[in-house]
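1. sequence? don't have it. structure:
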């Protein structure tokens, strides 16, 4: 289900000229199913670090690329990961929810798909990512997926969840190899306080390098300009602060 992208809009979010933006479709296969990812990077200043970014529950689409570009920035190559399969592109909330519910019920499958996406990213020759300079992040469901990648023991330097669910059927952070940053909207109805506390306990028990930032005026979907429902809404100030926090986090880890 390949499609054309609005490169000018993505380049604008990255703060680079449209002519300098590389957009590559990357396909990898798991168990006979093709997954179609999108690699973004600045051709004028090829990055040596890379961030795998998992979209919200709608998966790969123009807005997902723009949100990833806005949040992560042009300092890193961005691999927008497909964890659904290239023929699965939800067109409404019900379709999207059905896809993520199935994956959230099968965390081993989610971890398998996340690790396959990471390996596809590592295999790219058009960007020369230095050893130890891979990270992961995700938005909403993507935040959950990024944390599951970390929990699987994947070799990533750092993981960031932006307004993602923090729960897991097996709360054991002992396999996590890198640092963890959670950017959480306090008004998020899908992540209640007991879930936050359980995550704190999980990270603390594993004695990880972890951070949790609570944004008091934000709910779920605070990076999504189209979100406008009670508890699930865009919050420009928080989106900007979260982007700065993510950039500082990876800047420190990749220095």
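-> That came through, no problem. Every value quoted in this text rests on a predicted model; they were computed, and no experiment measured them. Residues are numbered from 1 along each chain as shown.
2. CA atoms for contacts and neighbours, from now on please.
-> OK.
3. can you pull out the residues in contact with stretch 236-249?
-> 70-73, 160, 162, 181, 183, 215, 217-218, 222-223, 225 (Cα atoms under 8 Å, 6 or more residues apart in numbering).
4. meant to ask about stretch 93-110
-> 57-58, 83-84, 90, 141, 145, 148, 169.
5. try stretch 159-169
-> 107, 135-144, 146-147, 150, 178-185, 188, 190-191, 195-196, 198-199, 219-222, 242, 246.
6. in three-state terms, label residue 246 for me.
-> Under DSSP: H, G, I helix; E, B strand; the rest coil, the three-state class of residue 246 is helix.
7. of the contacts of stretch 159-169, which belong to helices?
-> Judged by DSSP state H, helices contain the following of these: 107, 141-144, 146-147, 150, 195-196, 198-199, 242, 246.
8. of those, closest to residue 25?
-> residue 142 (19.2 Å; Cα to Cα).
9. based on its surroundings, how many neighbours for the closest one?
-> Per other Cα atoms under 10 Å, the neighbour tally for residue 142 reads 28.
10. ok, residue 89 next?
-> 18.
11. dropping in the other structure now:
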């Protein structure tokens, strides 16, 4: 399916431009709106990987947006820099969620996007972001995380309406199985409908083809696993199809 892409600029109340990246199926139009999926990138920012994910979602028939939560389109391949930016936005998680809500609203205002039929997927740091968006009660029907950080801004409660799919690597040294168990308890307490898939021989970052190179360069325990990447992607598409149509 052919697609079209463009930048979506959202301006925060203090004048920071969030430069997100949108991909739409060619047939999505003002008269033919399609379900939308928000993509929260890894801590690197809106680099090639989330852009590719967004384009793949458009080819699968969804409107998709890679969210620029750092602002000004900042991106990096340096883990120390990425960590600094991530820590900065985590110091003010209300601001981070306000940015996500702003992007969600601007994205769902596009006539080609069905704002009543939204999902979100997140990678690593982005996994925390999309779970927190659901914890905040944003209008998401389905949330999927890949090697995501499950640490909550605040625990899920009855505002959490989204169904959840978690793809976790068994060999992830950055997000432990204990953290995933904690997420299960949290979601159980809030009666959230969730599925957790654990992939063998998969490390943190297993969906990102650049993970090995990034890991080696930055001395971080990352690794790409093609089998787990493909299986988790296919499972996510099935999950979105079941919940968004």
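-> Perfect, I can see it now. All values reported here derive from a predicted model rather than from experimental measurement.
12. what TM-score do the two superposed chains give?
-> With the length set by TM-score structural alignment, normalised by the length of the second structure, the two chains reach a TM-score of 0.89; 235 aligned residues with a Cα RMSD of 1.9 Å.
13. show me how to select, in PyMOL, the buried members of the contacts of stretch 159-169 of the first structure.
-> This is the PyMOL syntax for the buried subset of these, where burial follows 16 or more other Cα atoms under 10 Å:
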select buried, resi 107+135+136+137+138+139+140+141+142+143+144+146+147+150+178+179+180+181+182+183+184+185+188+190+191+196+199+219+220+221+222+242+246
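14. spatially nearest residue to residue 42 of the first structure (excluding sequence neighbours)?
-> residue 21 (5.1 Å; Cα to Cα, 6 or more residues apart in numbering).
15. what segments of the second structure are helices?
-> So, for the second structure - with DSSP H - the helices run 48-59, 79-90, 93-108, 125-135, 177-189, 211-218, 226-244.
16. deepest in the core, which of these is it.
-> helix 125-135 (a mean of 26; mean count of other Cα atoms under 10 Å).
17. which bit of the first structure covers that one?
-> Using TM-score structural alignment, the residues of the first structure aligned to helix 125-135 of the second structure are 141-151.
18. what's the mean distance for the matching stretch versus the second structure?
-> The superposed stretch 141-151 of the first structure is, by mean Cα distance after the TM-score superposition for the first structure, a mean 0.9 Å from where its aligned residues fall in the second structure.
19. so how far is that stretch from its chain's centroid?
-> 8 Å (Cα atoms, centre = their mean, to the nearest Å).
20. so residue 74 of the second structure versus residue 95 of the second structure, what's the distance?
-> Between residue 74 of the second structure and residue 95 of the second structure the computed distance is 17 Å (Cα to Cα, to the nearest Å).
21. before we move on, back to that, contacting residues for the aligned partner of the residue nearest to residue 42 of the first structure in the second structure?
-> Aligning on TM-score structural alignment places residue 21 of the first structure opposite residue 3 in the second structure. Taking Cα under 8 Å, 6+ apart, we find residue 3 of the second structure in contact with 23-26, 55, 58-59.
22. the aligned residue in the first structure for residue 67 of the second structure: neighbour count?
-> The equivalent of residue 67 of the second structure in the first structure is residue 81 (alignment by TM-score structural alignment). Close neighbours of residue 81 of the first structure, defined as other Cα under 10 Å, add up to 28.
23. hmm, residue 81 of the first structure is touching residue 116, no?
-> No - between residue 81 of the first structure and residue 116 there is no contact under Cα atoms under 8 Å: 9.7 Å.
24. for the residue nearest in space to the middle of the second structure, what are its contacts?
-> Geometric centre of the second structure, nearest residue: residue 122, 1.9 Å, by Cα atoms, centre = their mean. Counting by Cα under 8 Å, 6+ apart, residue 122 of the second structure makes contact with 39-42, 128-130, 144-146, 148.
25. now those residues as TSV including distance to residue 110 of the second structure?
-> Output for the contacts of residue 122 of the second structure, formatted as TSV (distance: Cα to Cα, whole Å):
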residue	distance to residue 110 of the second structure
39	16
40	19
41	21
42	25
128	25
129	22
130	20
144	23
145	25
146	27
148	28
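26. just the buried ones among these, please.
-> If we count by 16+ other Cα under 10 Å, the contacts of residue 122 of the second structure have these buried: 39-42, 128-130, 144-146, 148.
27. farthest-separated two in those residues?
-> For those, with distances taken as Cα to Cα, the pair at the greatest spread is 42 and 144 (13.7 Å).
28. mind checking what residue 76 of the second structure lines up with in the first structure?
-> In the first structure, residue 76 of the second structure lands on residue 90 (TM-score structural alignment).
29. find the nearest non-adjacent residue to residue 187 of the first structure, please.
-> Closest to residue 187 of the first structure by Cα to Cα, 6+ apart is residue 219, at 4.2 Å.
30. what does the one you found align to in the second structure?
-> That one, residue 219 of the first structure, aligns with residue 203 by TM-score structural alignment.
31. ok, that match to residue 225 of the second structure distance?
-> Residue 203 of the second structure is 8 Å from residue 225 of the second structure, where distance means Cα to Cα.
32. any shared contact partners between those two?
-> By Cα under 8 Å, 6+ apart, no residue touches both residue 203 of the second structure and residue 225.
33. that older thread, any chance of the helices of the second structure in JSON lines, with distance to residue 8 of the second structure too?
-> Formatted as JSON lines, the helices of the second structure follow (distance: least, Cα to Cα, whole Å):
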{"stretch": "helix 48-59", "distance to residue 8 of the second structure": "13"}
{"stretch": "helix 79-90", "distance to residue 8 of the second structure": "20"}
{"stretch": "helix 93-108", "distance to residue 8 of the second structure": "8"}
{"stretch": "helix 125-135", "distance to residue 8 of the second structure": "19"}
{"stretch": "helix 177-189", "distance to residue 8 of the second structure": "32"}
{"stretch": "helix 211-218", "distance to residue 8 of the second structure": "27"}
{"stretch": "helix 226-244", "distance to residue 8 of the second structure": "23"}
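34. among these, which is nearest residue 13 of the second structure?
-> Among those, helix 93-108 sits nearest to residue 13 of the second structure (Cα to Cα), with 9.7 Å.
35. what sits against the residue in the first structure that residue 159 of the second structure lines up against?
-> Correspondence of residue 159 of the second structure to the first structure, assessed by TM-score structural alignment: residue 175. Contact partners of residue 175 of the first structure, counting by Cα under 8 Å, 6+ apart, are 150-153.
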